[in-house]
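Novice: build me a model:
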Amino acid sequence: MKNELMEDLKWRGLLYQQTDEEGLEKVLNEEKIALYCGVDPTADSMHIGHIVPLLTLRRFQMHGHRPILLVGGATGMIGDPSGRSEERQLQTTEQVAENVKGIKRQLEMIFDFNSENGAQLVNNNDWIGSMTLIEFLRDFGKLLSVNYMLAKDNVASRLEQGISYTEFSYMLIQAADFNHLYKNYGCRVQIGGSDQWGNITTGLEVIRKTHDEEAKAFGITIPLVTKADGTKFGKSAGGAVWLDAKKTSPYEFYQFWINTADADVIKYMKIFTFLKREEIEALEVSVQEEPHLRKAQKTLAEEMTRLIHGQEALDQAIRISEALFSGDLKALTVDEMKDAFKDVPTFEMEKADKNIVDFIVESGVSSSKRQAREDVTNGAISLNGERVTDTAYEVGAADRLDDAFTIVRRGKKNYKMVKFN
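Specialist: Reported below is the predicted structural model:
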């Protein structure tokens, strides 16, 4: 019998590889299980590329299963060779510990920890960190041949460039994690990105060899998310789109999603949101029949910003967006202006009162004094959202926000931030 959850995952395009599709569906139809996904703390924040397997795990929780969230305090010290062409730079113990804290906070935004099937947070340093080298080699190193490990894609793809013994050992350490969770937490399934297939199947092999013949665990991988044009998903003009509000502000986060192309937006709604099938299909009709309304993009941006940053941050992101669209910057606080105009062109000048014509010519807003006088007279120039129409106007301290910057607008959308030394 088909399983409702697995059918939904297929519809959303979230299933890439499974070790035993029929066996897993049978188990899911008969019982509620524990399953896990791991995150290595390579930075103090995850970015949106990290969260697809985690959101998939959350879907299992919403169907009554128990998620185990493994933060790799030990594996983060080693470095996963999967999907990489070169060795990772090793981090200090202190760096990894700080990164673990940041990632834990983000996981708490996504998962429910307080229900009957509340999420469990574990750190593999708690069992790997206390294991001696001799114990590891005797208990796990003897279970797999080097030939078996060399055949895995995540190792085979590195052989030409070279791979250290440290990173070569990574898959065996991750296999020990799956084995530990299977034995001590009753964990039956590991979920990961498509690059984790070799690590996951190695874990299943270790479980098979260390338990009786009835031992049954499963692996699922999620496909790599790409754009319709084949380019990499998850990058903005400023680089990665982080979950940490200090690295990518809620406004920037909201804007990333709202700028999704029509060709991608329904695919992303299936992958990233928890909206029901009928809601997504209704928005798909809107994309086809009234694309100018951008209903799907707005819904996607709202759902994702609310999930990661909360309702208050979403409200602020919408307020900034509406103020920029209308040109009514007076509705924004100084901090919101800093956020909204972080990536606009900037010009630096000394603090001094200056005639508006000289000010906009010097800052490059208008190309000449003649053009500047015309722009001011025609009402095309605004300072911090206030229109200036008098060519005799003196730009002074009252126009400097936080005594540090002024937002100049020429026309409807031509913004520049003037910073003062």
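
Novice: CA only for contacts and neighbour counts going forward, please
Specialist: OK.

Novice: Gly64 contacts Asn117, correct?
Specialist: Yes: taking CA atoms under 8 Å as the definition, Gly64 is a contact partner of Asn117 at 6.4 Å.

Novice: and the gap between the most centrally placed residue in the chain and Pro81?
Specialist: For the chain, the residue nearest the mean C-alpha position is Ile48 (1.4 Å; CA atoms, centre = their mean). Taking CA to CA, to the nearest Å as the measure, Ile48 falls 20 Å from Pro81.

Novice: now swap in Lys246 and tell me
Specialist: 28 Å.

Novice: more neighbours: those two, which one.
Specialist: A count of neighbours by other CA atoms under 10 Å puts Pro81 above the other of Lys246 and Pro81, at 24 against 9.

Novice: SS state for that one?
Specialist: Following DSSP: H, G, I helix; E, B strand; the rest coil, the label given to Pro81 is coil.

Novice: how much space between it and Lys101?
Specialist: Distance, Pro81 to Lys101, by CA to CA: 23 Å.

Novice: this one as well, want them side by side:
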Amino acid sequence: MTYQSSLLQLLSSRDYIHQLTDAEGLDALAAKDMITGYVGFDATAPSLHVGSLVQIMLLRRLQQAGHKPIVVMGGGTTKVGDPSGKDESRQLITHDMIQQNIASIRRVFERFLDFDGPNAAIMVDNDVWLSGLSYLELLREVGPHFTINRMLTFDSVKLRLEREQPLTFLEFNYMILQAYDFRELHQRYGCRLQLGGSDQWGNIVNGIELTRRMGAGEELFGVTTPLITTADGKKMGKTAAGAVWLNADQLSPYDYWQFWRNTADADVLKFLRLFTDTPLEVIGEYAKLEGQDINQAKIALANAATAMLHGEDAAKAAEETARKTFEEGASDANLPTVATGGSISIMDALTRLGFVASNGEAKRKIKEGAVKVDDASVSDLQMAIAVGETPVKVSLGRKKHGLLIR
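Specialist: Okay, the predicted model is just below:
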């Protein structure tokens, strides 16, 4: 359909929309009023990773279109653990650890959202209302609106059971708590929109229905984004070296830049639309590039994505480091760096730099002749690298380079 509101026009033109609960109703409301909408994020680690970035960008687009975003940190729901897409229960972490994670994660949202102004973003912690609920209160107030029959049809439950993996009663309650969040956000902040990934569709609909049954006098809405995969079918953000973290103390700005620079040709235009503010007209010009010229679009993607998260200076430094490394064969302090204490095996160097996920993979790469130390090929699987005052450069292939320091 043709949208009238700037919000849905923006989301549609940049390929964020997968499902809408009521496209016409949301479009009409967004065209005349400022909508408050939210996305929830559990705090299971000190940093979110790039797999959460499309949802962060969704909040950014909501604010860019003149609406008010709420970042809901799952201080309460993290204590339970979202079973969606998981084959086993999440490891439970303490309240203090969750709060430390939330404080660490907040720094990322301050890069993407404006917390001042007429449609200022706010960050709230659902532990504020969830931890205050008594068990009997929750059962009596919310329990009558859920049936076990319906709960068993949700993918987060059904898929776990089909794979004959245990689902704890603790996790089974997650969908109830997430639905209750929407009710609280509607009461406290007038929130009428929940956004999330396609795997959250059932939970979003659940929250809308619960809030309506518990007395909401106005229509509520839900939007989901498609599952973001790379051209080879892999889930966005999954790499052999592990998660692509958003906090700089978890992943250096240079490594973050390299992640985007290494985007496949078939993905670069999609990622420019989803993960940068690059105008669509400019992206259209990049679409005309062919052959090696596509690298111009990849560098533009890496620069824009890195500048948004880490700042313009970090993006420029990363690009310059890459240019010097690849074009001039030089080393630079912005490369990923590992302190060795004076000596390290080639296997440990490759794994600690994040170039490989295991010693087995390291052995294969060495046997393939893909590993170099200070630009000299390595063939000895047991090689020990002595590190003095001068950093030692380790390379895997043409694109991965790191430094070893004493």
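
Novice: what do we get in structure 2 for the residue nearest to the centre of structure 1?
Specialist: Using TM-score structural alignment, the equivalent of Ile48 of structure 1 in structure 2 is Val50.

Novice: can you pull the contacts of the equivalent of Asp80 of structure 1 over in structure 2?
Specialist: Under the alignment (TM-score structural alignment), Asp80 of structure 1 pairs with Asp82 of structure 2. The neighbours of Asp82 of structure 2, taking CA atoms under 8 Å, 6 or more residues apart in numbering as the test, are 90, 171, 174.

Novice: if we go to 10 Å?
Specialist: 42, 89-90, 156, 170-175, 178 (CA atoms under 10 Å, 6 or more residues apart in numbering).

Novice: Phe326 of structure 2 matches what in structure 1?
Specialist: Counting by TM-score structural alignment, the partner of Phe326 of structure 2 is Phe325.

Novice: what sits against its match?
Specialist: 319, 412-413.

Novice: cool, and Gln18 of structure 1?
Specialist: 24, 191, 197, 201, 218-222.

Novice: same list (those) but as TSV, adding neighbour count.
Specialist: Listed next are the contacts of Gln18 of structure 1 as TSV, based on neighbours: other CA atoms under 10 Å:
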residue	neighbour count
Leu24	21
Ile191	22
Trp197	25
Thr201	21
Phe218	20
Gly219	24
Ile220	24
Thr221	21
Ile222	23
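
Novice: farthest-apart pair in those, please.
Specialist: Greatest spacing in these, by CA to CA: Leu24 and Trp197 (16.5 Å).

Novice: quick revisit: was I right to think the residue nearest to the centre of structure 1 contacts Gly239?
Specialist: No: the pair Ile48 of structure 1 / Gly239 is not scored as a contact, 11.6 Å apart, by CA atoms under 10 Å.

Novice: need the residues touching each of Gly64 and Asn117 of structure 1.
Specialist: Going by CA under 10 Å, 6+ apart, residues that sit against Gly64 of structure 1 and also against Asn117 are 32-34.

Novice: reformat the residues you listed as CSV; add distance to Gln95 of structure 1, secondary structure and neighbour count.
Specialist: Formatted as CSV, the shared contacts of Gly64 and Asn117 of structure 1 follow (distance: CA to CA, whole Å; DSSP: H, G, I helix; E, B strand; the rest coil; neighbours: other CA atoms under 10 Å):
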residue, distance to Gln95 of structure 1, secondary structure, neighbour count
Lys32, 37, coil, 15
Ile33, 34, coil, 18
Ala34, 30, strand, 22
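
Novice: so what corresponds to Tyr286 of structure 2 in structure 1?
Specialist: Under TM-score structural alignment, Tyr286 of structure 2 pairs with Leu283 in structure 1.

Novice: hang on, isn't that match packed against Lys295?
Specialist: Yes: the pair Leu283 of structure 1 and Lys295 qualifies as a contact (CA under 10 Å) at a distance of 6.9 Å.

Novice: give me the more crowded residue out of those two.
Specialist: More neighbours surround Leu283 than the other of Leu283 of structure 1 and Lys295, with 21 against 16 (other CA under 10 Å).

Novice: if I look at that one, how far off is Arg294 of structure 1?
Specialist: Leu283 of structure 1 sits 9 Å away from Arg294 of structure 1, going by CA to CA.

Novice: find residues that contact each of those two.
Specialist: Contacts common to Leu283 of structure 1 and Arg294, judged by CA under 10 Å, 6+ apart, are Val265.

Novice: most neighbours, which of the contacts of Phe325 of structure 1?
Specialist: Arg319 (16 neighbours).

Novice: let's verify it: helix, strand, or coil?
Specialist: helix.

Novice: which parts of the stretch 101-250 of structure 1 are strands?
Specialist: Remark: strands assigned in the stretch 101-250 of structure 1 by DSSP state E, counting those that start in this stretch are 120-123, 187-193, 218-222, 235-236, 239-240.

Novice: can those go into TSV with extra columns for distance to Gly310 of structure 1?
Specialist: Shown next, in TSV, are those (distance: least, CA to CA, whole Å):
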stretch	distance to Gly310 of structure 1
strand 120-123	21
strand 187-193	26
strand 218-222	26
strand 235-236	21
strand 239-240	20
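
Novice: these: which one's closest to Leu28 of structure 1?
Specialist: The closest of these to Leu28 of structure 1 is strand 187-193. By CA to CA, the value is 10.5 Å.

Novice: now do the closest one against strand 218-222, angle only.
Specialist: Here strand 187-193 of structure 1 points in a direction 20 degrees away from that of strand 218-222 (axes from the mean of the first three to the mean of the last three CA atoms, to 10 degrees).

Novice: what does strand 187-193 of structure 1 correspond to over in structure 2?
Specialist: Aligned by TM-score structural alignment, strand 187-193 of structure 1 falls on residues 191-197 of structure 2.

Novice: isn't Val80 of structure 2 right up against Thr94?
Specialist: No: if you go by CA under 10 Å, Val80 of structure 2 and Thr94 don't touch, sitting 11.1 Å apart.

Novice: who are the contact partners of Arg150 of structure 2?
Specialist: Asn206.
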